[in-house]
Structure formats: C-alpha cells, structure tokens
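**Student:** No sequence on hand, only this structure:
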C-alpha cells in the first residue's frame, strides 16, 4: 500500500488536537492553573479520535483486503499488527506505571490488582466504571487502542474466512441495534455496541469507494473541503456547548472524517500533492508516539510549572505554559519516534529475503517489489 502524504499529515494534526484538548483541561484543573478559559478553545479535540478510527478502517482494509479468506496469511497479519501497537505502547506504559508506584502523590492513579495490570498491558477492554474512569487506568488514552485491537481481531476473522467475519459483523450489528433501540447492554457486550464500531465501518466503506472503478471522482478536493468545513462546524458547535447527543456528534465527526479521507486519497491518486510539507510528514510519522506520550508528559510539566511558580503569573503564566508544554510534547514525541520507535520498527521491516539455490538475485529483487506492492 502506498503512503498517502495527506493522510500522514492529517494523522499528525489530529494527534495534535488531542494534545491541545488534554493540555487545556490540565491548565483548567483546580490543582494546576485553575483557569477555565483554557479548556474551551480545543474542547472539540477529544473527538479527533473519531478521525483515527475511520482512518484505521480505511488503512487496514486497503492494506490487507487481498488476504481475506487466506488463513495462511493470518500469522503474518497478526505479527504486523502486534509489532505496530504493543512494543511501543509497553515502552511508554512501563516507566509511567513504575513512576506512579514510586511517587506517593501518584500512587492512587495506578492499579495494584495484577489482573487489572495484565489487562492494561494486553489492551483487553475493561469497564470504565471500575478501571480508572476510562477503561485504561495507567495511560488514559489507551481505551482507543482497545478498540483498535478488537477491530484487528475482527479483520483477523475475515482473513481466516470471509463468512466468519461477516457473521461477526452481523453479531456486532445486532448488539449495536439492541443497545440503541431495545435496551442498554452491560459490559462487555456494551463495549462492542458503541458508535465507535461504526467509524471503522465508515473507513472500510471509504476504502471500497476509493478502490472502485465504478465510482468516478471529478473534483476530489471538493470532498476534502466539504469534510473539513463540516468538521470545523461541528467543532464550533461543541465549543459553544452543543445540544447534540454524544452519539450524534461521534457519527457526524465520522462522516466528516470519511469525506476528508476520501477527498485527500483521490486527490493524491490523481497526482495532486496535498499537505506534503516535510514537517507535517514528520509530525504524522510521530503521531503514535505523540498520542501515547503526551498525557503523562503534560502531567509532569504541570507539576514543574507549579514548582517554578509559573501559576502565580495567572493567565500570562498559563499561556506561557500552554505554548511551552505543547512544543515540548511535540519535540519529545518526534525525538522518541526517531530514536526509539522508528529504529525498533525498522528491525522487523528490514529483514532481507534469503537467496535460495534456485533463485537469482534478480528473482529476489522481483519478489521484494511484489512484497512492497502487496503491503
């Protein structure tokens, strides 16, 4: 699968909006700067994860659609998904967990139940009512990764057998209908009945449209612009205090994200380079690191701000902290990506195929090219 520069840049922008949302909430917290105004401008940033879910559905389908009903490809698929998510997550999780145990003021924020710790490490879905309020008691953003893992497992079922995947999709659809129309479901079934599952389906739908020869797009950027305007209008409504229900906001953001992705992909397929700035590309490459690192880093930086007395400067101090903290989160995440994440992932992607006695170097090179196209 080709790398779409516009999608990579959009990934970085979406991760940055999540950072700004959490940063604003932290500055507004009573224990830090207690200035409510900072929680308002980027209050919509929490909905940027909707873009990630739609994008994930798009990417997984486009990258692995040819593996459906090919069980021999299952282990390779699972290995790729495992390597992409778990090791970097653990590298961030473990020190945050250890620091939480070591610092008395933070000890209440980490679990002491071994089963809960194991579930957190494995990204097994947990009831948010009994696990940190988000279902991820150590890294609060990890609840989204739990949905990613469930989606990966669903696609694994498609790889084993397409009808197995179709059956699971039907079951999840029934659970969603039951939860929304008949009566609310209890955890863990309620986890599968959330609106987030629709976002992955939207991403798959976008991939199918982009890959269809029957659907011709004359002005792809128009879709991206309409989606962006829609995203902005929904965000403005959220900032002003929306009267929409939470599930309505999620679905609307999903539609907007789908339109953006559809337009940007078709624009690049037509030869239009969009959002190709190298800094945005770097930010996009580091988006996973930024997503994982930013919240504990913000917590640390807020405590440092209190220690040096920046909170005594009031609004000006909070504004300085806002700029410095955001810049620090981005810089640290890019450094982490370049020095930890990228080299680590490179170890698994740079293995050269062995030359058997029946193969010439030319045949091996051809195999490499075919492999790249299949990925």
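**Tutor:** Now that the structure is in, tell me what you want to look at. Every value quoted in this text rests on a predicted model; they were computed, and no experiment measured them.
**Student:** Please make it C-alpha for all contacts and neighbour counts, starting now.
**Tutor:** Will do.
**Student:** Residue 241 versus residue 252, what's the distance?
**Tutor:** Distance, residue 252 to residue 241, using Cα to Cα, to the nearest Å: 16 Å.
**Student:** more crowded one of the two?
**Tutor:** Counted by other Cα atoms under 10 Å, residue 252 and residue 241 do not tie: residue 252 has more neighbours, with 16 against 11.
**Student:** Tell me the helix or strand right after whichever strand or helix holds that one.
**Tutor:** Assigned by DSSP states H and E, residue 252 falls within helix 246-269. Note on helix 246-269: by DSSP H and E, the next helix or strand toward the C-terminus is helix 278-285.
**Student:** Show me which parts of that following helix are buried, residue by residue.
**Tutor:** Neighbour counts over helix 278-285 (16 or more other Cα atoms under 10 Å) mark 280-285 as buried.
**Student:** following that helix, which helix or strand shows up next?
**Tutor:** Toward the C-terminus from helix 278-285 - assigned by DSSP H and E - lies helix 287-307.
**Student:** Compute the inter-axis angle for that following helix and helix 278-285.
**Tutor:** Angle between the axes of helix 287-307 and helix 278-285 is 90 degrees (criterion: axes from the mean of the first three to the mean of the last three Cα atoms, to 10 degrees).
**Student:** Could you list the residues in contact with helix 287-307?
**Tutor:** With contacts defined as Cα atoms under 8 Å, 6 or more residues apart in numbering, helix 287-307 is touched by 11-12, 15-16, 18-19, 22-23, 26-27, 32, 88-89, 92, 96, 139-142, 311, 321, 325, 329-330, 333-334, 336-337, 341.
**Student:** what about burial for those, which qualify?
**Tutor:** Neighbour counting over the contacts of helix 287-307 (16+ other Cα under 10 Å) leaves 11-12, 15-16, 18-19, 22-23, 26-27, 32, 88-89, 96, 139-142, 311, 321, 325, 329-330, 333-334, 336-337, 341 as the buried ones.
**Student:** Restricted to helices, list those residues.
**Tutor:** Members of those lying in helices (criterion: DSSP state H): 11-12, 15-16, 18-19, 22-23, 26-27, 88-89, 96, 142, 321, 325, 329-330, 333-334, 336.
**Student:** ok, back up a step: which one of the buried residues of helix 278-285 sits closest to residue 38?
**Tutor:** residue 283 (23.5 Å; Cα to Cα).
**Student:** Nearest residue to that closest one in space, ignoring adjacent ones along the chain?
**Tutor:** With Cα to Cα, 6 or more residues apart in numbering as the criterion, residue 283 has its nearest non-adjacent residue at 4.9 Å, and that residue is residue 12.
**Student:** how about that neighbour, what does it touch?
**Tutor:** Neighbouring residues of residue 12 by Cα under 8 Å, 6+ apart: 280-281, 283-287.
**Student:** now residue 7
**Tutor:** Residues near residue 7 by Cα under 8 Å, 6+ apart: 261, 264-265.
**Student:** structure B:
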C-alpha cells in the first residue's frame, strides 16, 4: 500500500463493507422461515431456533443497522462523486438519472417478475404468500415504477412482492432529492444538510422508511464533508490514526455492551430516578431509541470515516474477493428474498419439515447458492444491461468512472 493524501478514485473498503452488510441482512431475514404459516411472527428472535444464534445473535437482532449503512454509504459517495458535477452542470439530469435508474432497475425488475410467479405458487401450495402481503396489480404497478415506498402503498410494511426492495424505492426518491439539492448548489451548505438530517429524524416518526433514508443519506453527506476537511489538514496520517482509534474505541463499547449490558443496566437505574412512575417497558424503549440513535449517528459514520481516511493515507488494500463481493452486494440484497420463497416452496412440495432451517448446513447451502448466483447476475446481467441501455438512452455518453456500487 502506498501513502496517498489525495481522494482515491475508488473506495475498496467501503465497497467491501457493503457486501458484508448485505449478507447480514440475509442472515436477519432467516427468521422468516420460523414465522407461523410463513406469515405471522409469534415469538421473539431470541426464542426462534435460528442456526448459530449464540454466535451470531448480534447480527440477527440488529441487522436493520446494515440498511442504514447502505444509505449512509450512498450519501458519502454521492456527495463525493456527483454533487459538484451536478452543481457545475457538468452532469445533466438526464445523464444522472439514466445512470442511476439503469443501476437499480435491471435486478429490481427480474426479482419482481420472479416473485409474481413464486408468490402465486406459494399461495397455491400453502394457501398464503411468503411473508409479504399485497401482491396485487396495484402494488405490482408501484413496484414496476419503483415508487412502492413513497406512501402510495396500502401499508408501509406490506408494499408487495420483494419486501427488501423498499430501500431501493427510497433510494430512488433520495436520488431525486439529492439532485435538487446539488442543482441548487446547496451541497456545501452544512446548515441545509443538518436540516435534512433533522427533518429525516422527524419524518421517521410518521413514515419510517423515507425518514430513515433521508436521515442516513444526508448524514453520509456530512461525513464526506468532514472527511474532505480532515484530509486537507497537516499531519493527515496522525489524524487518521486518531479517527481510527476513536472508531475502534466506540466499537469496543458497542461489543462489550452487547455482551454484558452494563450501559443498559446503569441506564435503567438512571431512568428510574429521573423518570419516576414510568414503566420498565417505557424505560427499555427509551434506552433502545437512544442506543439506535447513537449507533446510526456515531458508530456507522465513524466506521465509514476511518475506513475512508485509512484508504486515503495508507493506500487501497485491494483484495479481489472482497471487491467481487462488494460489486455483487446489490444483487445479493434483492435476490435473497425470492430465493427464500423458492426454498420455502421446495421444502413444502417435498414435504420436508421446516425444522430443516434450524441447521447451519441449510444456512450454508443457501448462501452457497445465493452468492455465486448474485455474482453471476452482476457480471453477466447487470453490467451488460447497463451498458446496453446507457448507450441507447444517452445520445452522447459521458464517461463516468465506476466508483462504488451504490444501492
């Protein structure tokens, strides 16, 4: 690795953690196999016979932070790569939206179509769909237009077909909002960006999906501005070590708290004194909210900032398989749900008891299929389709460096 104080052309480390985040989401969704009739959650995650739960409980219970990380990474990368180009009119709306839609749409479309058939078969075999309801014509149209998490759906938690694609719909909305912000030359105005973060937090109370996306995306933009400021300081290498040390320290607190709950226990005592008369459930909910806000606002940003700083000052650690995993992360994220429906169908048709999903070997088999299929989808479907449509939709294609495979 060679020292470098200029912004890299590609953040390998950020791409790699996106791949791991996608696999964490897959692990969390394994709980779906233990829902009553593949529909209703009747027990807590801790009570489910999930494979390797004692080792992987942190990921099973807190995988929603991984989706936050997707939005955070997108914000960081977009403010780095696109904001000034849009502001200076170097990148037009047509160019921007063409590249973004052709990035999101191909895999979204094929998984949507696949689930039309898979869910129909699931209803025929088991009498009900797998987890996601509202697989009707209206929700198909919303999914087809990628606006199925914009408030038009019957219920935010049941937006039809490929449930995890709610974040794709929100991401599409964020693209439009980001373009407006950059076109209006607000991308460097920190007050505006902080305002969007606050607005996202407030909106999340009323519509969690869009609020979550706005909060984390624009927080990612602020993290980029902090990164850009830090790499222009003197003693950048020393600053990098300090930032990395802070990130490691925060992670040590997170991991030890998860193992021993010492902060939770102390917080319960404090809450009882400060908020007498409140129930234990209220105090627990308050702690969980504080913990989640801390993780989203400090732990994930500190992690992204430290990795970006390390890659800038120490050089890129180019590990091929990590790059391949990162490139395939979007496909992993969208393909895993239809693959789960297929697994549920096969076991139902063959009369195999659902206890089979308790086995670590079944989890291993699932990922052994998912990961190669997703990699092949990325290289032999996503990229060729993107090239085809970008060439046809853009009269004069402007060369755009592929940076980070943004969700």
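**Tutor:** Received, thanks. Everything quoted here is computed from the prediction, not taken from an experiment.
**Student:** if we can go back for a sec, map the residue nearest to residue 283 of the first structure across to the second structure for me.
**Tutor:** In the second structure, residue 12 of the first structure lines up with residue 19, judged by TM-score structural alignment.
**Student:** next one: residue 58 of the first structure
**Tutor:** Counting by TM-score structural alignment, residue 58 of the first structure lines up with residue 76 in the second structure.
**Student:** Next, count neighbours for the residue nearest to its match when sequence neighbours are not counted.
**Tutor:** Spatial nearest neighbour of residue 76 of the second structure, excluding adjacent residues (Cα to Cα, 6+ apart): residue 220 at 4.4 Å. If you count neighbours by other Cα under 10 Å, residue 220 of the second structure ends up with 31.
**Student:** Map residue 268 of the first structure across to the second structure for me.
**Tutor:** Under the alignment (TM-score structural alignment), residue 268 of the first structure maps onto residue 311.
**Student:** Contacts only, for that match.
**Tutor:** 8, 11, 13, 317.
**Student:** and the first one, how many neighbours?
**Tutor:** Here the neighbour count serves as a burial measure; for residue 8 of the second structure (other Cα under 10 Å) it reads 16.
**Student:** do you know how far the residue nearest to it when sequence neighbours are not counted is from residue 237 of the second structure?
**Tutor:** Once flanking residues are discounted, residue 8 of the second structure sits nearest to residue 312: 6.1 Å by Cα to Cα, 6+ apart. In this view, residue 312 of the second structure and residue 237 of the second structure are 9 Å apart by Cα to Cα.
**Student:** just residue 67 of the second structure next, same as before
**Tutor:** If you go by Cα to Cα, the gap between residue 67 of the second structure and residue 237 of the second structure works out to 30 Å.
**Student:** between the two, who's got more neighbours?
**Tutor:** Using other Cα under 10 Å, the more surrounded residue of residue 67 of the second structure and residue 237 is residue 67, with 22 against 19.
**Student:** Which of the helices or strands spans the more buried one?
**Tutor:** For residue 67 of the second structure, the host element (DSSP H and E) is helix 64-81.
**Student:** Once aligned, what mean separation remains between that helix and the first structure?
**Tutor:** Per the superposition on the first structure, helix 64-81 of the second structure and its aligned residues are separated by 0.9 Å on average (mean Cα distance after the TM-score superposition for the first structure).
**Student:** packing partners for that helix?
**Tutor:** Secondary-structure packing of helix 64-81 of the second structure (3 or more Cα pairs under 8 Å, 6 or more residues apart in numbering; DSSP states H and E): helix 12-29, helix 208-230, helix 300-314.
**Student:** who wins for proximity to residue 195 of the second structure among those helices?
**Tutor:** helix 208-230 (9.2 Å).
**Student:** got the angle between the helix or strand just after the closest one and helix 300-314?
**Tutor:** Where DSSP H and E defines the elements, the next helix or strand beyond helix 208-230 of the second structure is helix 236-260. Going by the same axes, to 10 degrees, helix 236-260 of the second structure is angled at 140 degrees with respect to helix 300-314.
**Student:** helices or strands up against helix 236-260 of the second structure?
**Tutor:** Looks like helix 236-260 of the second structure contacts helix 300-314 (3+ Cα pairs under 8 Å, 6+ apart).
**Student:** now for residue 290 of the first structure: what does it line up with in the second structure?
**Tutor:** By TM-score structural alignment, residue 290 of the first structure lines up with residue 332.
**Student:** Distance check, its match against residue 119 of the second structure.
**Tutor:** Residue 332 of the second structure is 19 Å from residue 119 of the second structure, by Cα to Cα.
**Student:** more crowded one of these two?
**Tutor:** With neighbours defined as other Cα under 10 Å, residue 332 of the second structure and residue 119 compare such that residue 332 has more, 27 against 24.
**Student:** and residue 281 of the second structure, how many residues sit next to it?
**Tutor:** 9.
**Student:** who touches the spatially most central residue of the first structure in this structure?
**Tutor:** Central residue of the first structure (Cα atoms, centre = their mean): residue 52, 4.4 Å from the mean position. By Cα under 8 Å, 6+ apart, residue 52 of the first structure lies in contact with 11, 14.
**Student:** Stretch 288-298 of the first structure vs the second structure - mean distance after superposition?
**Tutor:** Mean for stretch 288-298 of the first structure is 0.7 Å (mean Cα distance after the TM-score superposition for the first structure).
**Student:** My error: substitute stretch 227-236 of the first structure in the last question.
**Tutor:** Once fitted to the second structure, stretch 227-236 of the first structure is off its aligned match by 5.4 Å on average (mean Cα distance after the TM-score superposition for the first structure).
**Student:** what's that stretch in contact with?
**Tutor:** Residues outside stretch 227-236 of the first structure that contact it (Cα under 8 Å, 6+ apart) are 44, 249, 252-253, 255-260.
**Student:** hang on, isn't residue 131 of the first structure packed against residue 138?
**Tutor:** No. With contacts defined as Cα atoms under 8 Å, residue 131 of the first structure does not count as touching residue 138, sitting 9.3 Å away.
**Student:** residues near residue 180 of the second structure, how many?
**Tutor:** 16.
**Student:** Report the secondary structure state of it.
**Tutor:** In three-state terms, and counting by DSSP: H, G, I helix; E, B strand; the rest coil, residue 180 of the second structure is helix.
**Student:** wait, what's in contact with residue 165 of the first structure?
**Tutor:** 154-155, 157-159.
**Student:** Could you report the separation of it from residue 65 of the first structure?
**Tutor:** 12 Å.
**Student:** cool, residue 314 of the first structure as well?
**Tutor:** From residue 314 of the first structure over to residue 65 of the first structure the distance is 54 Å, taken as Cα to Cα.
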